[in-house]
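Undergrad: What follows is a predicted protein model with its sequence.
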Amino acid sequence: MEIFTKIIENVSLWEVVLLLVILYFMFKPDMINRISKFKVGEFEIELRELKEQVQQGHERITELESEIENNKKQFQSIINNFDANASLESLNEVKHKIKAQSKNLNDDLFLQEHLKTTATPEELYAAAVGIREKRPVKLLPDLISLLDELSRDENLGGYRLNTIWTLTSAVHKMLISCVRDDVNPFPSKELLVKAEIVLQQLDKNPKVILDNPNDPMRGIKGPIKHSLNWIAKAKEKTSA
């Protein structure tokens, strides 16, 4: 679906209609032999021209598929070539690469695949950074479910605190997108209640309590508090 979304974002309305016609003939090639002309609004298309459009449609879809796969490979290449336990300075360099490459990812399912406790430290960190950057709100349920699992473990699944901070900050960013910027899908009341419980649970995790004890708001407790504030605003919006 991301292929067609990318095409539609870059063409005019009549071109979208034409594209639908082209796609129709791509899947029903026998129909193209029954006509000599096709009319779309004020545009009358000769059969030869339509055949050319069909061929161009094939080529464009192939090109987009190749582009999407190439972007995934580049993102995966970053994951394969860094150490999630490296110094924060080294991670900062990697973070910029991940953020830049995540903008090219049209398939959010690629990030979703790494939102699980079986992900490597590198996979989860890259997914966290990518999601925090892109804010794909449809992945909020997956993110909350993952944090639920992690928060129940005293060792937070063995992942670095910086990764947990990034995941929690991603929740904060996505809530802002939903509540302030009206990005859909808006979280359901059930999801908001679950998110609130999970964040309060995470707040009580032993490792979170010890994260930056002299300035807790600079640790994981910071994005937890911000997220809870935006959950309250989201609840108000659903009740209005």
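TA: Right, received. Where do you want to start?

Undergrad: Every contact and neighbour count from this point should use C-alpha atoms.
TA: Will do.

Undergrad: Looks to me like I45 is in a helix.
TA: No: using DSSP: H, G, I helix; E, B strand; the rest coil, the secondary structure at I45 is strand, not a helix.

Undergrad: My guess is it contacts E52. True?
TA: No: contact status for I45 versus E52: not in contact, 10.7 Å apart, counting by C-alpha atoms under 8 Å.

Undergrad: between these two, who's got more neighbours?
TA: Between I45 and E52, counted using other C-alpha atoms under 10 Å, I45 has the larger neighbour count: 16 against 13.

Undergrad: and that one, what does it touch?
TA: Contact analysis of I45 by C-alpha atoms under 8 Å, 6 or more residues apart in numbering lists K37, F38, K39.

Undergrad: Tell me which of those fall in strands.
TA: K37, F38, K39 (DSSP state E).

Undergrad: Quick check: the second one vs E44, distance?
TA: Relative to E44, F38 is positioned 6 Å away (C-alpha to C-alpha, to the nearest Å).

Undergrad: want to throw the ones in strands among the contacts of I45 into TSV with distance to S102 and neighbour count?
TA: What follows is these, written out as TSV (distance: C-alpha to C-alpha, whole Å; neighbours: other C-alpha atoms under 10 Å):
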residue	distance to S102	neighbour count
K37	43	13
F38	41	15
K39	41	10
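
Undergrad: could you dump the residues you listed to TSV with distance to I164?
TA: Shown next, in TSV, are these (distance: C-alpha to C-alpha, whole Å):
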residue	distance to I164
K37	60
F38	57
K39	56
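
Undergrad: ok, how many other residues are close to the spatially closest residue to L167 that is not a sequence neighbour?
TA: Leaving aside its sequence neighbours, L167 sits nearest to A128 (C-alpha to C-alpha, 6 or more residues apart in numbering; 5.1 Å). A count of nearby residues for A128, using other C-alpha under 10 Å, gives 27.

Undergrad: what about versus this one:
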Amino acid sequence: MLKLEGVTVRYGATIAMNEVSMQVKDGEFVTLIGSNGAGKSTTLRAISGLEPVVSGRIIFDGDEIQNGSTQSIIAKGIAHCPEGRRVFPHLTVHENLQMGAYQRFDRQGIRKDTEKMLNMFPRLRERLKQPAGTLSGGEQQMLAIARAMMSRPRLIMFDEPSLGLAPNFVEQVFRLISEIQEAGTTVLLVEQNAYAALELCDRSYLLSSGRVVLDGSAEEMRANPEIRKIYLGG
């Protein structure tokens, strides 16, 4: 479904991604783990067209998408739930959901999907007419996920969805992401909590200094002594 071949991204003289190669198969749950500054978020931003690719290829369903517009990449079936949630704070919950479907014109389908999201996230139904900026952090994360799902993505990317959330919300968010994948949407997750990430996923890539330094199944990664020592607390 998604393949990166030798992708390099620079921020001025700094190399943020250094010839990164990886793939995500249809229906998989794949995670990117690593320390801060390893290039995890940059990888998602490059896939979404938010960061220019200096060299290499990003291929989705056989088409090269590197340096494509974000709108065209969303239209192909990729959604990005960014770090920090980034809901539209002055718009209501309902208006935020509609913004997720801004490239769609099937009004009946949009109404149906809105109801589906409100069933999946009952807290949002209770706050449908509230400005999104008045929601708690956990509720905003739920809204960000629901908004991304409104585009009907085939691949959804999550960037640090547990960041800054209370423990009870973290558990809910991870459960919801698992349900999304189990329902048929492919998931690519960036998560600082390596323990949780490796409990959820099928496969994982470890990034360090902009490079992929290790990859394997979740079981293989959990059993790796170096990962256990550095990322899993022994």
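TA: Thanks, I have the structure now. Here the structure is a predicted model, which means the values were calculated and not measured.

Undergrad: What does the superposition give as a TM-score?
TA: Scored by TM-score structural alignment, normalised by the length of structure 2, the superposition of the two chains gives a TM-score of 0.29; 106 aligned residues with a C-alpha RMSD of 5.4 Å.

Undergrad: Share the number of residues neighbouring N168 of structure 2, please.
TA: Neighbours around N168 of structure 2, by other C-alpha under 10 Å: 9.

Undergrad: Past the host helix or strand of it, which element shows up next along the chain?
TA: Element membership for N168 of structure 2 (DSSP states H and E) is helix 167-182. Per DSSP H and E, the first helix or strand lying C-terminal to helix 167-182 of structure 2 is strand 186-190.

Undergrad: ok, then the element right after that following strand?
TA: As assigned by DSSP H and E, the chain's next helix or strand after strand 186-190 of structure 2 is helix 194-200.

Undergrad: residues of the next helix or strand after that following helix that come out buried?
TA: Moving toward the C-terminus from helix 194-200 of structure 2, the next helix or strand (DSSP H and E) is strand 203-208. Across strand 203-208 of structure 2, burial judged by 16 or more other C-alpha atoms under 10 Å covers R203, S204, Y205, L206, L207, S208.

Undergrad: you'd agree H172 of structure 1 is in a helix?
TA: Yes: H172 of structure 1 forms part of a helix when assessed by three-state DSSP.

Undergrad: Quick check: chain neighbours aside, which residue is closest to it?
TA: Nearest to H172 of structure 1 is S227, by C-alpha to C-alpha, 6+ apart, at 4.5 Å.

Undergrad: got the buried residues for the one helix or strand that neighbour maps to?
TA: In the assignment (DSSP H and E), S227 of structure 1 maps to helix 221-239. For helix 221-239 of structure 1, a neighbour-count test (16+ other C-alpha under 10 Å) marks 221-228, 230-231, 233-235 as buried.

Undergrad: Pull the residues that contact that helix.
TA: Counting by C-alpha under 8 Å, 6+ apart, residues outside helix 221-239 of structure 1 touching it are 165, 168-169, 171-172, 175-176, 179, 189, 192, 195-196, 199-200, 203, 208-209, 216-217.

Undergrad: Of those residues, keep whichever come out buried.
TA: Listed as buried from these are 165, 168-169, 171-172, 175-176, 179, 192, 195-196, 199-200, 203, 208; burial here means 16+ other C-alpha under 10 Å.

Undergrad: Sort out for me which of those are in helices.
TA: Cross-referencing these against helices under DSSP state H gives 165, 168-169, 171-172, 175-176, 179, 192, 195-196, 199-200, 203, 208.

Undergrad: what about the helices in structure 2?
TA: Secondary structure of structure 2 by DSSP H: the helices cover 40-47, 70-76, 93-100, 107-120, 122-126, 137-149, 167-182, 194-200, 218-223, 225-230.

Undergrad: could the ones you listed go into TSV alongside distance to V30 of structure 2?
TA: TSV is the format used below for those (distance: least, C-alpha to C-alpha, whole Å):
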stretch	distance to V30 of structure 2
helix 40-47	12
helix 70-76	19
helix 93-100	23
helix 107-120	22
helix 122-126	27
helix 137-149	17
helix 167-182	10
helix 194-200	9
helix 218-223	9
helix 225-230	16
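
Undergrad: among those, which is nearest L2 of structure 2?
TA: Among the helices of structure 2, the nearest to L2 of structure 2 by C-alpha to C-alpha is helix 40-47 (9.2 Å).

Undergrad: relative to strand 203-208, how tilted is that closest one?
TA: Angle of helix 40-47 of structure 2 versus strand 203-208, following axes from the mean of the first three to the mean of the last three C-alpha atoms, to 10 degrees, is 110 degrees.

Undergrad: Having no further points to raise, I will conclude here.
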